[in-house]
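Asker: All I have is the shape, not the residue letters:
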């Protein structure tokens, strides 16, 4: 048999399998086939929703808000620029660099950001809190979901680079931090043993939220002093607010060893680097494959048993066992692919619904990440479910027919 003949033969098998799938879905075996499609669709929907939530939670750990358009982050640990601190992947000389970025045409606001998890004490409450240091330039709005407008502009303690200016001791708390520490505006705080801090504002009047990281935002120079980052004037990243996409090229030249990311790129990058995101996505993947395969094997197995008369007819008219198995295989893959498409669309809708519910009851911003590539991911996983189901279902086919002509 030539290659062309073989391809034509298998093309015919595929066409027959697709037509049988369509006929059985719409006429002869609607209930059983639709149950198979539904089982795959539900598994894929749950997979995408869990994956989206995992990526969204990871992205939420970065200092990203609606008025921040670009993030400048160090390019790995091997940076050699003299402006980058050599003991960690951080930027150095960040106050001067921030002034340079703000002077760039098209930039509305910019601040270096330093983040550390430190023990914060308020009265009898003592908890570890994410402490974020920023420079309030009057235009940054929110950082890590916390409004920084209550902080004095331009980081007074930094002064002329000597860290001998006015110590403000100002702290802006997130809702969950206020609830965790039982702190309100005007209360005194101790951060990493320094008792000179006072709460200037608590977002949402200290209302408790679910899934919100307790966060305290203070002046950058004051956090640098607490953590020993004054030596190189260090920070982890810059956040830049702008409506001009052309600014990106200039931001890429600010530090020789740095990467400039947009909001969507930062979310994807953080998701790829996160153990939490990988764990959630992997767990959802394994569960989807397991549940989907079991469902397809059960429902399609019943369908094959019910279809044994037609399989016997195929044997009687001389169709080989390989051809029959090919037709059944196409039916299985077509069924799971249809379920994958429906499940992928359902997953995107589920992510949207999750965000709507979360924004009305828990947070002020979406918690799940969504992207059109999720559709391809869902369909690919559905096809994989079909492939995993094939060995068992093809064995059932041979058993049902009692052996077919070879």
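Answerer: Thanks, I have the structure now. Because the structure is predicted, anything quoted here is derived from the model rather than measured.
Asker: use CA for all of it now, contacts and neighbours both
Answerer: OK.
Asker: count of residues packed around residue 149?
Answerer: For residue 149, the neighbour count with other Cα atoms under 10 Å is 17.
Asker: likewise the one 10 residues further on?
Answerer: Residues contacting residue 159 under the criterion other Cα under 10 Å number 13.
Asker: And the residue nearest to residue 68 when sequence neighbours are not counted, which helix or strand is it part of?
Answerer: In space, and not counting its chain neighbours, residue 68 is closest to residue 241: 4.3 Å by Cα to Cα, 6 or more residues apart in numbering. Remark: residue 241 resides in strand 237-242, with elements defined by DSSP states H and E.
Asker: For the chain, give the strand that spans the most residues.
Answerer: strand 107-122 (DSSP state E).
Asker: Pasting the second one now:
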């Protein structure tokens, strides 16, 4: 067992040295083409996948919550704009916040409203109504810092309290409306208006490139008519100590609702976002096909050119299985180099895309998830593995052997 392990370790070392020597001494043009033949498809795949993941993200989901209570069939508040809503949300949120395992609860109402800027520009924005907290400002797609904590206009259900008119808007909304901090924005068709307290960058990629406004819940309810039933699209919960008991309590709040954790919400979004998923799948198939064809062709020429060297190995008594192992090792090293280069190209490309998107839309479009690194390397190795059978046939034919021992 030890001698076999040592033999295979030696074969791996020989394969690595052969590839490294060709790449570092300028004598392996076909090997370099093979590396690029893996790197470029992997980079394109990762770019498409990262943008697809960004597009699948829910623009209403902040990064500071632990649970979302949503009506059944709604994967996000955005898809739930015209469907079932939760009622009596202010009293429900107050009861939940009294629990020891809950730090803060905010109903979230999501709707589209049309705003008019100072120069008469009219733009539809994604309006998000929440109950701000001084301690938890990450429950909405934009930070609520700058909004007065609580919901003063609600006034214990009278909707006749102090109208703050405060709103935080995204950079995209500010650009579209020609607004800045302190700008008054009129809600079209009403006598109401908001005054921006801050212009902020959304914290996630994807649909957050939409113009977004975050305001107090009761004020958005009054504008959209949701105050009649005190309704909202979902409840957002920040847990003091997340547990199964907390989830059970949330599940019993309303009939026909579901409780989503952060991981569950992202999973559901990925399932329901059919177009981005289809894009990522198509990119995977195209990248795999392109990579295998390029590697098989380029590396096949490399093997054919080195047929004398492999015949010399045979004359020295190196068995066919060992020679196949060297080819597999060389291909593995090429795949690893190609995958690593593809990840680097993807990282640079994604950063450039996000910079362009930030300048144009005010939000990034590509999700820079570290898991894409492992994904890219895995796809690169799979391309190499699928190319191996053809390359073994090329090696066999180049040496004129009937079979590999």
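Answerer: That came in fine, so what should we check first? Just so it is clear, the model here is predicted, and its values are computed rather than measured.
Asker: Which strands and helices lie in contact with the strand holding residue 241 of structure 1?
Answerer: Identification of packing neighbours for strand 237-242 of structure 1 by 3 or more Cα pairs under 8 Å, 6 or more residues apart in numbering; DSSP states H and E yields strand 70-74, strand 107-122.
Asker: for structure 2, what spans make up the strands?
Answerer: 67-71, 102-116, 122-130, 166-170, 184-187, 193-200, 212-216, 234-239, 257-261.
Asker: Please produce a markdown table containing the ones you listed, extended by distance to residue 337 of structure 2.
Answerer: Shown next, in a markdown table, are these (distance: least, Cα to Cα, whole Å):
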| stretch | distance to residue 337 of structure 2 |
| --- | --- |
| strand 67-71 | 41 |
| strand 102-116 | 47 |
| strand 122-130 | 44 |
| strand 166-170 | 41 |
| strand 184-187 | 54 |
| strand 193-200 | 40 |
| strand 212-216 | 42 |
| strand 234-239 | 44 |
| strand 257-261 | 38 |
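Asker: Next, format these as a markdown table and append mean neighbour count and distance to residue 349 of structure 2.
Answerer: Converted to a markdown table, those look like this (neighbours: other Cα atoms under 10 Å; distance: least, Cα to Cα, whole Å):
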| stretch | mean neighbour count | distance to residue 349 of structure 2 |
| --- | --- | --- |
| strand 67-71 | 25 | 33 |
| strand 102-116 | 23 | 33 |
| strand 122-130 | 22 | 29 |
| strand 166-170 | 27 | 24 |
| strand 184-187 | 20 | 37 |
| strand 193-200 | 22 | 24 |
| strand 212-216 | 28 | 26 |
| strand 234-239 | 24 | 34 |
| strand 257-261 | 20 | 31 |
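Asker: Of those, give the one that comes closest to residue 292 of structure 2.
Answerer: strand 257-261 (39.3 Å; Cα to Cα).
Asker: Now do the contacts for residue 65 of structure 1.
Answerer: 142-145 (Cα atoms under 8 Å, 6 or more residues apart in numbering).
Asker: hmm, which two among those are most spread apart?
Answerer: Farthest pair in these, by Cα to Cα: 142 and 144, 6.6 Å.
Asker: which non-adjacent residue is nearest residue 91 of structure 1?
Answerer: residue 84 (4.3 Å).
Asker: residues touching the one you found, list them.
Answerer: Contacts of residue 84 of structure 1 (Cα under 8 Å, 6+ apart): 90-93, 234.
Asker: related to what we said a few turns ago, in terms of packing, which of residue 142 and residue 144 of structure 1 has more residues around it?
Answerer: residue 144 (21 against 18).
Asker: ok, now which ones touch that one?
Answerer: Contacts for residue 144 of structure 1 (Cα under 8 Å, 6+ apart) come out as 60-65, 215.
Asker: where's it relative to residue 235 of structure 1, distance?
Answerer: Distance from residue 144 of structure 1 to residue 235 of structure 1, counting by Cα to Cα, to the nearest Å: 15 Å.
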